[in-house]
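J.: 3D, please:
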Amino acid sequence: MKESVSTSDTAAVARRFEGTQSPHVGSFRYLLADDTWEWSDAVAAMHGYVPGTVHPTTALLLHHKHPDDKKKLAELLQAVRTTGEPFSSKHRIIDTAGNVKSVAVIGDRLLDRDGIILGTSGFYLDLSEAIEEDIREGVDVAVSALAGARAVIEQAKGILMVVYAVSAERAFEVLAWRSQETNVKVRALAEQLVAEAAGGSGAQPIARTEFDHLLMTLHDRVPEA
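T.: You can find the predicted model right below:
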């Protein structure tokens, strides 16, 4: 597979998640030239697979979609495979054990150094509330470790909660995931997100696709320490 470089989001988007990272946020990548998909370990696990044992295809993605969501997802996947354009979707998947899970999938353009579109990269966010208690303790510990930055992080979490209609714990996991993927501190990402959101006050509400792009490229605009 050809090596690719993103100028907007994800030089590291195909990195597999380590055991210490959240199992409820995972990355994916789609390459136009090869018509191939890549999943992080977390995304494979969301679908019920042991990490490293599955090679995702478009047909496999559609196989796991809930029947009521399959038509719109087929159309969305066709657009992604044709143009590599940014997208966002909240839908249901069915894992290998037959469990129905709600997920949000956010994708942005994957570019090479010359700005040529190579495909799409982004993340899955598991919205299943049944697992909320299982992660609460670990997330609380992570938040406590950032006590000095609590105020701005809480503001950033609030923005994510409103935009994606998720819990505070899920919102923090998204911030932590972006921090791990981009090697930028959570506090710095939170400050940038709050600043850019506040900068739009008084104007028309930001479109969902614009916010998705903002989130995926936020690290590019974080001032150097």
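
J.: from here on, contacts and neighbour counts on C-alpha atoms
T.: OK.

J.: And the strands in the chain?
T.: For the chain, the strands defined by DSSP state E cover 25-31, 36-39, 87-94, 100-111, 117-126.

J.: Let me know which of the ones you listed is the nearest to Val194.
T.: If you check each of the strands of the chain against Val194 by C-alpha to C-alpha, strand 100-111 wins as the nearest, at 19.7 Å.

J.: for the closest one, packing partners?
T.: strand 87-94, strand 117-126, helix 208-217 (3 or more C-alpha pairs under 8 Å, 6 or more residues apart in numbering; DSSP states H and E).

J.: so which of these is the most packed in?
T.: Among the helices and strands packed on strand 100-111, strand 117-126 has the highest mean neighbour count (mean count of other C-alpha atoms under 10 Å), at a mean of 25.

J.: hang on, the earlier thing: redo the strands of the chain as a markdown table? Include distance to Lys70.
T.: Supplementary listing: the strands of the chain in a markdown table, determined by distance: least, C-alpha to C-alpha, whole Å:
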| stretch | distance to Lys70 |
| --- | --- |
| strand 25-31 | 19 |
| strand 36-39 | 18 |
| strand 87-94 | 9 |
| strand 100-111 | 13 |
| strand 117-126 | 17 |
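
J.: one more to line up against the first:
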Amino acid sequence: MHGYRPGEIEPTTELLLAHKHPADREHVAAAFARSIERGEPFSSQHRFIDTSGDEHKVMVVADRIDDDTGVAVGTAGFYIDLSGTLAQNRRDTIAEELPEMIEARAVIEQAKGVLMRMYRLNASQAFDVLVWQSQQTNVKLRDLAEQLIAEIPALPPLRPVW
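T.: Alright, predicted model coming up:
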């Protein structure tokens, strides 16, 4: 995972810490030291940089290995590379949420346009009116905008402004 071939290097704490993302290195070192000191399992979610310079987001779960006298001599565990998983989850969430967000934004923009025309407001003022009414009535902004648009046919015709 770090970019070395099996048997190419002797994995040491120093080498593993050298690969940690600079912003994560200190917290990983502290968690590792605490694990060895207290004899507790080690778990961390952090980033590391492989030999090619690529960043990986990983979860590490490990336990201390003791010799026959109970002295810590190393750790054994595993890495789970979350990089692809997190990126795919982000893409899935955007693909799922984006159409609904665009639809919600469209009806809000329509409601703003109605308020702008009826009350000669600018876009910012119209949005502020919608937000204020949403808060006063405890109705979601999108629902309020949909209600306003649905009630337009019941309004009397506007007289020309020129």
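
J.: Work out the TM-score between the chains.
T.: In this superposition the chains share a TM-score of 0.45, using TM-score structural alignment, normalised by the length of the second structure; 86 aligned residues with a C-alpha RMSD of 2.7 Å.

J.: coming back round to it: so which of the strands of the first structure gets nearest Leu214 of the first structure?
T.: It's strand 100-111; of these, that one is closest to Leu214 of the first structure (C-alpha to C-alpha) at 9.8 Å.

J.: What are the buried residues along that closest one?
T.: Along strand 100-111 of the first structure, the positions that meet the burial threshold by neighbour count (16 or more other C-alpha atoms under 10 Å) are Val100, Lys101, Val103, Ala104, Val105, Ile106, Gly107, Asp108, Arg109, Leu110, Leu111.

J.: where do the helices sit along the second structure?
T.: Taking DSSP state H as the criterion, the second structure contains helices spanning 13-19, 25-38, 83-119, 123-137, 141-150.

J.: The strand ranked longest in the second structure packs against which elements?
T.: Scanning the second structure for the strand with the most residues, using DSSP E, yields strand 55-66. Judged by 3+ C-alpha pairs under 8 Å, 6+ apart, strand 55-66 of the second structure is in contact with helix 25-38, strand 42-49, strand 72-81, helix 83-119.

J.: Just put the ones you listed in TSV and tack on distance to Leu130 of the second structure.
T.: Output for these, formatted as TSV (distance: least, C-alpha to C-alpha, whole Å):
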stretch	distance to Leu130 of the second structure
helix 25-38	46
strand 42-49	42
strand 72-81	45
helix 83-119	8
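
J.: can I get the ones you listed in JSON lines with mean neighbour count?
T.: As requested, these are exported to JSON lines (neighbours: other C-alpha atoms under 10 Å):
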{"stretch": "helix 25-38", "mean neighbour count": "16"}
{"stretch": "strand 42-49", "mean neighbour count": "19"}
{"stretch": "strand 72-81", "mean neighbour count": "14"}
{"stretch": "helix 83-119", "mean neighbour count": "14"}
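
J.: Provide a list of residues in contact with Tyr79 of the second structure.
T.: Residues near Tyr79 of the second structure by C-alpha atoms under 8 Å, 6 or more residues apart in numbering: Val58, Met59, Val60, Val61.
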